[in-house]
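1. No sequence on hand, only this structure:
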């Protein structure tokens, strides 16, 4: 089988998926159509429609684009069927009904940004960093009726440095995911439609970590946790969506919401209640359950992101505040 004979439909929405689509298109694979989310209303009055990153790339290459509101819509299903695809490739998209994922003769595989069965769910990159993992990766697997439980085709590892934030891991996995997608298809072609896969096995003594969708409340910092845990939490949400905390005035003054994007671990033991602030020269430190944690990059609501030194120069009476 030649790669030009294999008819592929690609499904994805964000920038993360574009790298995989670009790799397939620009290395000669036969992508016959692209499925992505409907354009999203944006702007102050939600009066402007923003196409997805995948749609923008697909249109730039002259690829047909389908944007169903409902994946089970009969008109969409029939249109999808009309492309007579041999394979569907899914990267950072939504859950598919069986009528869609079972349609191609060689099935549908997904590129997931974690080493399954660990970190099944919508936000695997964030949660791997939040949990202090030193290794993550990507998995390609065949879709089935449950979320992220299908048969594994291949996996590629990606180390997480201790000072890495989500942006670093996201960029690395985006490129690695594209490599995995291409390699998976190559295996399928080499096997003339057959590809080895294995069931996901979870040992009884293995702790499974999940990766649920992240909401605003998920991002609030709990200062009663230890310093390392908070350090990982902050970098696991930086630069987006951003860990946050309330900066409460202890003297009846104005309270603020603060996003924190970067911290530095210290070996200095805490000397006060969790959340209390300590300023040493031009350094902003916060008490945690065990050690002082230094904040080096933050943003007051309504203000621009800034280094802590600039923040302290412009914000007076910081000693009258604590984080909650």
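-> Received, thanks. Keep in mind the model is a prediction, meaning the values are calculated, not measured.
2. drop to CA atoms for contacts and neighbour counts, all remaining ones
-> Noted.
3. Show me what the helix of greatest length in the chain is packed up against.
-> What stands out as the longest helix in the chain, according to DSSP state H, is helix 166-190. Packing partners of helix 166-190 (3 or more C-alpha pairs under 8 Å, 6 or more residues apart in numbering; DSSP states H and E): helix 15-26, strand 108-112, helix 124-130, strand 135-142, strand 152-159.
4. Out of these, the one nearest residue 246 is which?
-> Closest to residue 246 of these, according to C-alpha to C-alpha: helix 124-130, at 20.0 Å.
5. who does the closest one touch, helix- and strand-wise?
-> Helices and strands touching helix 124-130, by 3+ C-alpha pairs under 8 Å, 6+ apart, are helix 166-190, helix 227-235.
6. One more pass at 10 Å, please.
-> Packing partners of helix 124-130 (3 or more C-alpha pairs under 10 Å, 6 or more residues apart in numbering; DSSP states H and E): strand 135-142, helix 166-190, helix 227-235.
7. now these as CSV including mean neighbour count and distance to residue 122?
-> Rendered in CSV, the data for the helices and strands packed on helix 124-130 read as follows (neighbours: other C-alpha atoms under 10 Å; distance: least, C-alpha to C-alpha, whole Å):
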stretch, mean neighbour count, distance to residue 122
strand 135-142, 24, 14
helix 166-190, 19, 13
helix 227-235, 24, 17
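8. Quick check: which of those is nearest to residue 257?
-> Taking C-alpha to C-alpha, helix 227-235 is the member of the helices and strands packed on helix 124-130 nearest to residue 257, at 15.1 Å.
9. putting a second one here so we can go through both:
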């Protein structure tokens, strides 16, 4: 590394905090930290600081929490810090052009995909949802588009076969800081690579409605949904007036043809339900008001809930 850089860091959740910690541990100087304003959280809805703010307070960094960076006052305040570069990781606020061009070296973003694939809000979840074999992180020079700036550095990884969005999030939270430090240590020598927009895909936000099981989908897609939507919004289906969340499921071979949504078998291995192409074995389920349980425990406790040959209630309804 040729020079120690004065850095403004902007981020909010734990994923961002891991990148801030890497910067604090480096030879660079974090001169200011931006994070979203404290938000209500928990049952009491008390105002709670973000993970980034908590870490910044512990490190003694100056903290800024504007509602927006679009005002002249906020932009002048940021410019007065006179940073060399601004690092943005899961900040959650739009950076206007004036901010993007304020630091001497501009603004870098760490994005949880191999751009231009999965631009947007939910790249980690969408990679699993789509059945991708690989993912990674991209360190990008920010411009005014949505994750459209030139890429300075990428690090890739194989997506583990049973990865959930929670576990993959943790993996990328380790990979991302490594990529970030490597990028800023070599910032003067990296050649930006312009993204090919023709290869772009967009990682749309998840919704509870999307997470509702559509038994018309293939078993493979349903199993990917279970992993991609864990821990939020969680795949769920309605059966006997209960909204049941699925924490784990796997594809199993279908030896006989049943109408989709039919309960094929109920055993200690789980609840096997007919879907397209193959069957889906539900192995961990959550009943409203209770913790997630192995399907075998639910079968023992509620033997009448799942009966072989019955149709899952929500399979009657078009989705």
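-> Perfect, I can see it now. None of these values were measured; they are calculated from a predicted model.
10. How alike are these chains, TM-score-wise?
-> Overlay of the two chains. TM-score (TM-score structural alignment, normalised by the length of structure 2): 0.92; 309 aligned residues with a C-alpha RMSD of 1.7 Å.
11. on that earlier part again, closest to residue 46 of structure 1 out of the helices and strands packed on helix 124-130 of structure 1?
-> That would be helix 166-190 among those, by C-alpha to C-alpha, at 27.5 Å.
12. mean shift of the top strand by length along structure 1 relative to structure 2?
-> In structure 1, assigned by DSSP state E, the strand with the most residues is strand 256-269. Mean deviation of strand 256-269 of structure 1 relative to structure 2 after superposition (mean C-alpha distance after the TM-score superposition for structure 1): 1.3 Å.
13. Which strands and helices lie in contact with that strand?
-> Strand 256-269 of structure 1 sits against helix 227-235, strand 243-249, strand 283-287, strand 291-300, strand 306-307, strand 321-323, with contacts defined as 3+ C-alpha pairs under 10 Å, 6+ apart.
14. Give me the contacts around the second one.
-> Counting by C-alpha atoms under 10 Å, 6 or more residues apart in numbering, the neighbours of strand 243-249 of structure 1 from elsewhere in the structure are 216-223, 230, 233-237, 254-262, 275-277, 298-301, 317-324.
15. Could you check which residue of structure 1 pairs with residue 49 of structure 2?
-> Counting by TM-score structural alignment, residue 49 of structure 2 corresponds to residue 51 in structure 1.
16. ditto for residue 234 of structure 2
-> In structure 1, residue 234 of structure 2 lands on residue 242 (TM-score structural alignment).
17. Check which residues of the longest strand of structure 1 are buried.
-> Of all the residues in strand 256-269 of structure 1, those buried under the rule 16 or more other C-alpha atoms under 10 Å are 256-263, 265.
18. Same question for stretch 37-48 of structure 2.
-> So stretch 37-48 of structure 2, judged by 16+ other C-alpha under 10 Å, has buried residues residue 37.
19. Kindly report the same for stretch 66-82 of structure 1.
-> 66, 71, 76-77, 80.
20. got it, and stretch 261-277 of structure 2?
-> Within stretch 261-277 of structure 2, the residues scored as buried using 16+ other C-alpha under 10 Å are 261-266, 270-277.
21. For stretch 277-297 of structure 2, buried residues please.
-> Of the residues in stretch 277-297 of structure 2, 277-286, 292-296 count as buried by neighbour count, 16+ other C-alpha under 10 Å.
22. Please apply the same query to stretch 8-18 of structure 1.
-> Using 16+ other C-alpha under 10 Å as the test for burial, stretch 8-18 of structure 1 gives 8-14, 16-18.
23. how about JSON lines for the residues you listed, with distance to residue 27 of structure 1 added?
-> Below are the buried residues of stretch 8-18 of structure 1 laid out as JSON lines (distance: C-alpha to C-alpha, whole Å):
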{"residue": "8", "distance to residue 27 of structure 1": "13"}
{"residue": "9", "distance to residue 27 of structure 1": "15"}
{"residue": "10", "distance to residue 27 of structure 1": "15"}
{"residue": "11", "distance to residue 27 of structure 1": "18"}
{"residue": "12", "distance to residue 27 of structure 1": "18"}
{"residue": "13", "distance to residue 27 of structure 1": "20"}
{"residue": "14", "distance to residue 27 of structure 1": "21"}
{"residue": "16", "distance to residue 27 of structure 1": "18"}
{"residue": "17", "distance to residue 27 of structure 1": "16"}
{"residue": "18", "distance to residue 27 of structure 1": "14"}
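24. which of those lies closest to residue 132 of structure 1?
-> Checking those against residue 132 of structure 1 by C-alpha to C-alpha gives residue 16 as the nearest, at 22.0 Å.
25. any idea how far the closest one lies from residue 307 of structure 1?
-> Per C-alpha to C-alpha, to the nearest Å, residue 16 of structure 1 is found 29 Å from residue 307 of structure 1.
26. Filter the buried residues of stretch 66-82 of structure 1 down to the ones in helices?
-> Per DSSP H, the buried residues of stretch 66-82 of structure 1 map to helices at 76-77, 80.
27. which residues are contacting stretch 57-67 of structure 2?
-> For stretch 57-67 of structure 2, contacts defined as C-alpha under 10 Å, 6+ apart pick out 8-10, 21, 24, 29-38, 52-56, 73-74, 77-78, 93.
28. Which ones among these map onto strands?
-> 8-10, 29-34.
29. how close does the counterpart of residue 117 of structure 1 in structure 2 get to residue 185 of structure 2?
-> Under the alignment (TM-score structural alignment), residue 117 of structure 1 pairs with residue 116 in structure 2. With distances taken as C-alpha to C-alpha, residue 116 of structure 2 is found 24 Å from residue 185 of structure 2.
30. can you check residue 129 of structure 2 too?
-> Distance of residue 129 of structure 2 to residue 185 of structure 2, computed by C-alpha to C-alpha: 34 Å.
31. ditto for residue 58 of structure 2
-> Distance from residue 58 of structure 2 to residue 185 of structure 2, by C-alpha to C-alpha: 25 Å.
32. cool, and residue 114 of structure 2?
-> Separation of residue 114 of structure 2 from residue 185 of structure 2 (C-alpha to C-alpha): 21 Å.
33. Equivalent analysis for residue 218 of structure 2, please.
-> Residue 218 of structure 2 is 46 Å from residue 185 of structure 2, by C-alpha to C-alpha.
34. Spell out for me which residue occupies the centre of structure 2.
-> For structure 2, the residue nearest the mean C-alpha position is residue 124 (4.5 Å; C-alpha atoms, centre = their mean).
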